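Asker: only geometry, no sequence info:
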């Protein structure tokens, strides 16, 4: 076994899995020295075609992660080369080997002539990557996941119809939903892939003249409704029969996953086994060339449509030049950052958003300039051109201590130093109420002491607290006027999502922690954005530090009322603090035993409710323009 990766860290990690693995810097070195029989290409999509070509020229069978290639011409060239050399090609279409697909394929003849096929995939975009790596922007994540629902749709169409595959129509929404009609012969299927739809689902549905099949890839089940189902008895018993299939199927699927302790993607090991067996036996590849080509063809057309929409969106969202009076906003693609950007533009302030990844077209705000930069490694002077103020709202929100050190502490220091080097003298650092020490019962004011045990509440609070200290320290050293603003838990009353300190949602059950009369230190995200934009133009009127809260803190009961409006079926269970505290002690003891040397997280402290003095923000709030 051998691996090629330019990253020493990646090579070391692989040796931790397979000690005897040979490591190379480049694929060419690997192909020349190791002379492998099979090459797995799991690199970024743009590199798939040239690497596949090189592996075939070296006489290797190839497995290529999805998307197989970005262009159908490249896919055709690879398949032609493999055919000419007698080599096999496989792609990362592992859902074909998941149990739901196999069951659906087995029962497909039972439903008769197929009349309709639907392939649906909804998912949440990944916003954080291990090790602080930059994640793909949302539309690129959509393209990365797109092959899965496409090849599932094609699987049924290829068995149900004759002729060539035809993409009949294609529509893209403003915020990342793909609708497509795909036809083969007399059978038309629908393809829907969405970043917006909830809950997260992945299913394949086939409807025939004698029933229907529903393959659920989230629960790993198949519900069968075979037969015409037109009689009264059928209509009466069909829901119970399908409910029983769902119950038993889900239970069996969970048991299989638990007992096997499968760490890879379901179906992936089975796909590898089938591919290797084909190589050993001289049989055809488990994936047909036609399926690979048509999957790439449809994905390429979706990608082209996305590029065309992006060009139109960029033209419509042309940025206003940041030549003077500009404001630099880090974290400007986030929940709070977007509101800050909108509010600054409404005040006729030019805005430059500095982000670690390029936002998708639908994530951009018209009039704002977007610059991609990883400020944790340095903030170049050109980022600050034409600006007089920085609002540093970026921070790590996931991961461990290393990620928070890099993306909270390091990024903060680099931004302060970069601003000073560019001659900027005004810097707003967005911190968090979580950095404040536990109170003694009296309302906590804006100058309340910081938490002395910065690591006691986990990496996020530690990152926020230490980056606040760093911003003030380095700012004073370099002569910057640094204002620290500590928002409470951010909520959007227009589209309410409960703050973490309210409790935890488990399906349709919400476990609320504490008492219904407890008041939480929250702040409306829209008000926060308008307040921070107002601060830029009224610098001397805003003290530092400032706890940014709703002028009147709502009770937990009031917040749950907002949640129930959008979730009428929600069941609320209260977990009193006298129950939480011993649970927290037990959890801390377990952490010390299981993770010696690492600071334990005090769950009771995380969910603690502190009274806040909102008198100062109440005086300033009337000056903030309404929505």
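Answerer: Done, it's in. Remember, it's a predicted structure, so these values are computed and weren't measured experimentally.
Asker: when you work out contacts or count neighbours from here on, use the C-alpha atoms and nothing else.
Answerer: Fine.
Asker: hey, where'd the strands end up in the stretch 251-400 of the chain?
Answerer: Taking DSSP state E, counting those that start in this stretch as the test, the strands found in the stretch 251-400 of the chain are 326-330, 351-355, 369-372, 387-392.
Asker: got the angle between the longest one and strand 351-355?
Answerer: Orientation note: strand 387-392 sits at an angle of 40 degrees relative to strand 351-355 (axes from the mean of the first three to the mean of the last three Cα atoms, to 10 degrees).
Asker: which other helices and strands contact strand 387-392?
Answerer: strand 326-330, helix 411-421, strand 426-430 (3 or more Cα pairs under 8 Å, 6 or more residues apart in numbering; DSSP states H and E).
Asker: closest to residue 16 out of the ones you listed?
Answerer: Closest approach to residue 16 among those is made by helix 411-421 (30.6 Å; Cα to Cα).
Asker: on contacts alone, who are the packing partners of that closest one?
Answerer: By 3+ Cα pairs under 8 Å, 6+ apart, helix 411-421 packs against strand 387-392, helix 459-478.
Asker: buried residues in that helix?
Answerer: Neighbour counts over helix 411-421 (16 or more other Cα atoms under 10 Å) mark 411-420 as buried.
Asker: and which of these is nearest residue 523?
Answerer: residue 412 (23.3 Å).
Asker: just to revisit the earlier point, TSV please, covering the buried residues of helix 411-421 and showing distance to residue 216.
Answerer: Shown next, in TSV, are the buried residues of helix 411-421 (distance: Cα to Cα, whole Å):
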residue	distance to residue 216
411	42
412	45
413	48
414	47
415	47
416	50
417	52
418	51
419	52
420	55
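Asker: below is structure B, check it against A:
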């Protein structure tokens, strides 16, 4: 019987959890240990099998668990040190992207592994998707490669700067480009060295590079701003072309010169046929795939672990790893250089604006804001600063100059940790906008529930007397259970994780706020926001419908009203609470007093998105589809709660009496300024 590989994982973040799934499906591998600093909190429930040992110290993990192979899934700057540590403990290593931040680091790591006769694998998993494997088979038909394009566009992520995100995703299109060079027929014997001819970068989110080897030209394109989201390789060859899509549609190959008139007519039909069947095939495979992880990850892990079992070559060539790191390093150097110049210019623009601002009014005091860099936070902070309030925002990182509100003070801190005393100096009121919006129970417990507890308790310790907690109207039990319309006295859906961790966490945070304010000298108010929109720059809320290609499927009946909250209304009301705290209701369900009809909202969307064609799905049809879907899901997944499609899009009805009163007062106060 083949010996089971003892596998350890370093890093228990989002990607680490995907690695757990990938390791679990390997027949001859066993996950025996995970190391992450968060395991220092022994009281936390991490929902990990008791057969897996948890360590907060990686050295202790090596000594006690004695793994054969280690997957390193930690922040990039830690990869090299952890790789060398694992090798010194006799472990083969799998390293997440980027493998290393410099060519020198990568070379030393690979040399150390060779000296110790250990294997190394880099996280080039996109190559192991179906498209990454299949396009290679077409190359024999296509003749010599002339041009290669590797393109990758991605959505921006708030917690990273554009440059940080570009550096993070860059390895994917780079190693795909290099693989196409290596597999090309006219490059089979190697020969000329890879030459990085030119690089152009824009720190707002763009990379273009020109690469040459032998008589092949490669184009590398990466964008955070171009749409739609795409990831593909396109090879143009002497006898046709092939397009490998890594998002959904698979391979579209067009063999032959395609120069005759009949060929020109046939090409679009061939491409359309392959596009349709490739997309259908990918969707079906995704639905029925048991291993729900990043595409290609399980396959790459299998290939790497098998190479250890069989003592064969690892699946990713070391030359590819080094070339990938080398190109990424050179691009990153230029990105950082351009970013430095760009930020200096933006910083000066901000300083120029701030120099012309009116001084803050000391009689108003200073407000402390959490979540001040978000959608509502930025509007609120701008409004308060316009009224000459002092505004201090706690943030995990200072925003880029272009994202800061002029005149606002930004201080670095995590509200789930202890905060410095000076952050509460001269604070008259705390406005708590921050909450976890992603992850599971664990993340929401830390970043919503415990963060709220710590923040209000710390504010009380520093003799801050007013606390405004911004909650969500979603914490209320639905009207189908308790009757409607819903109002401020409607019951809160407490301790109900089936509503999702966000609602669960918000409901608990409300209770904590009320409990502490009753026991201590800090008074609290809670504002439950309806779904936020910006009527001045409208984007459709989820309950209105869904965008499907060139169509917008509007759910429900056109005449139905949808209760929302405009971000400017929310800002005005919170400002009113700051100014007239004692006169404000303890709890407020904040929605627009005169809600718009679904048809009005769709019209607003169409005025901004003229390319969309609207299709209405009436409530009766939506209900029938929802019932059928629930029945089918119960049969397919009897142990899971089925999706209620109708409930996801149906409109709750609210009693807006109190909201109308407060909104009216807040607008009168704004107009009097």
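Answerer: Noted; the coordinates are in hand. Everything numeric in this text was worked out from a predicted model, so none of it was measured.
Asker: possible to save the helices and strands packed on strand 387-392 of structure 1 as JSON lines with distance to residue 18 of structure 1?
Answerer: JSON lines is the format used below for those (distance: least, Cα to Cα, whole Å):
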{"stretch": "strand 326-330", "distance to residue 18 of structure 1": "41"}
{"stretch": "helix 411-421", "distance to residue 18 of structure 1": "35"}
{"stretch": "strand 426-430", "distance to residue 18 of structure 1": "44"}
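Asker: can you pull out the strands in the stretch 501-650 of structure 2?
Answerer: 523-529, 532-533, 545-548, 551-555, 561-562, 565-566, 587-590, 596-597, 613-617.
Asker: kindly report the same for the stretch 51-200 of structure 1.
Answerer: Ranges of strands in the stretch 51-200 of structure 1, per DSSP E, counting those that start in this stretch, are 61-64, 89-91, 114-122, 165-172, 177-184, 187-194.
Asker: which secondary structure elements does the second one contact?
Answerer: Right, the one you point to is strand 89-91 of structure 1. Packing contacts for strand 89-91 of structure 1, counted by 3+ Cα pairs under 8 Å, 6+ apart, involve strand 61-64.
Asker: not counting sequence-adjacent ones, nearest residue to residue 88 of structure 1?
Answerer: Nearest residue to residue 88 of structure 1, sequence neighbours excluded (Cα to Cα, 6 or more residues apart in numbering): residue 61, at 5.1 Å.
Asker: test my guess that the one you found contacts residue 35.
Answerer: No. Contact criterion Cα atoms under 8 Å: residue 61 of structure 1 and residue 35 do not qualify, at 11.5 Å.
Asker: which of those two has more neighbours?
Answerer: Comparing residue 61 of structure 1 with residue 35 by neighbour count (other Cα atoms under 10 Å), the higher total belongs to residue 61, at 24 against 15.
Asker: distance of that one from residue 87 of structure 1?
Answerer: Noted for residue 61 of structure 1: a distance of 5 Å to residue 87 of structure 1, by Cα to Cα, to the nearest Å.
Asker: one more: residue 42 of structure 1?
Answerer: Applying Cα to Cα, the value for residue 42 of structure 1 to residue 87 of structure 1 is 19 Å.
Asker: tell me which of these two has more neighbours.
Answerer: Counted by other Cα under 10 Å, residue 42 of structure 1 and residue 87 do not tie: residue 87 has more neighbours, with 20 against 16.
Asker: go ahead and confirm the more buried one touches residue 58.
Answerer: No. Applying Cα under 8 Å, one finds residue 87 of structure 1 not in contact with residue 58, separated by 10.7 Å.
Asker: wait, which of the helices and strands packed on strand 387-392 of structure 1 is closest to residue 364 of structure 1?
Answerer: That would be strand 326-330 among those, by Cα to Cα, at 13.3 Å.
Asker: which residues sit in contact with the residue nearest to residue 665 of structure 2 when sequence neighbours are not counted?
Answerer: By the measure of Cα to Cα, 6+ apart, the closest residue to residue 665 of structure 2 outside its immediate chain neighbours is residue 576, 7.9 Å from it. Contact partners of residue 576 of structure 2, counting by Cα atoms under 8 Å, 6 or more residues apart in numbering, are 665-666, 669.
Asker: for residue 136 of structure 2, same thing?
Answerer: Counted by Cα under 8 Å, 6+ apart, residue 136 of structure 2 has contacts 180, 183.
Asker: now check it against structure 1: what is it aligned to?
Answerer: Taking TM-score structural alignment, the alignment pairs residue 136 of structure 2 with residue 105 from structure 1.
Asker: now swap in residue 98 of structure 2 and tell me
Answerer: Per TM-score structural alignment, residue 98 of structure 2 is aligned with residue 67.
Asker: its match against residue 298, yeah?
Answerer: No. The criterion here is Cα under 8 Å, and residue 67 of structure 1 misses it with residue 298 at 11.3 Å.
Asker: compare the two (neighbour count), which wins?
Answerer: Higher neighbour count among residue 67 of structure 1 and residue 298: residue 67, with 26 against 23, using other Cα under 10 Å.
Asker: if we can go back for a sec, ranking the contacts of residue 576 of structure 2 by neighbours, who comes first?
Answerer: Neighbour max across those (other Cα under 10 Å) = residue 666, 23 neighbours.
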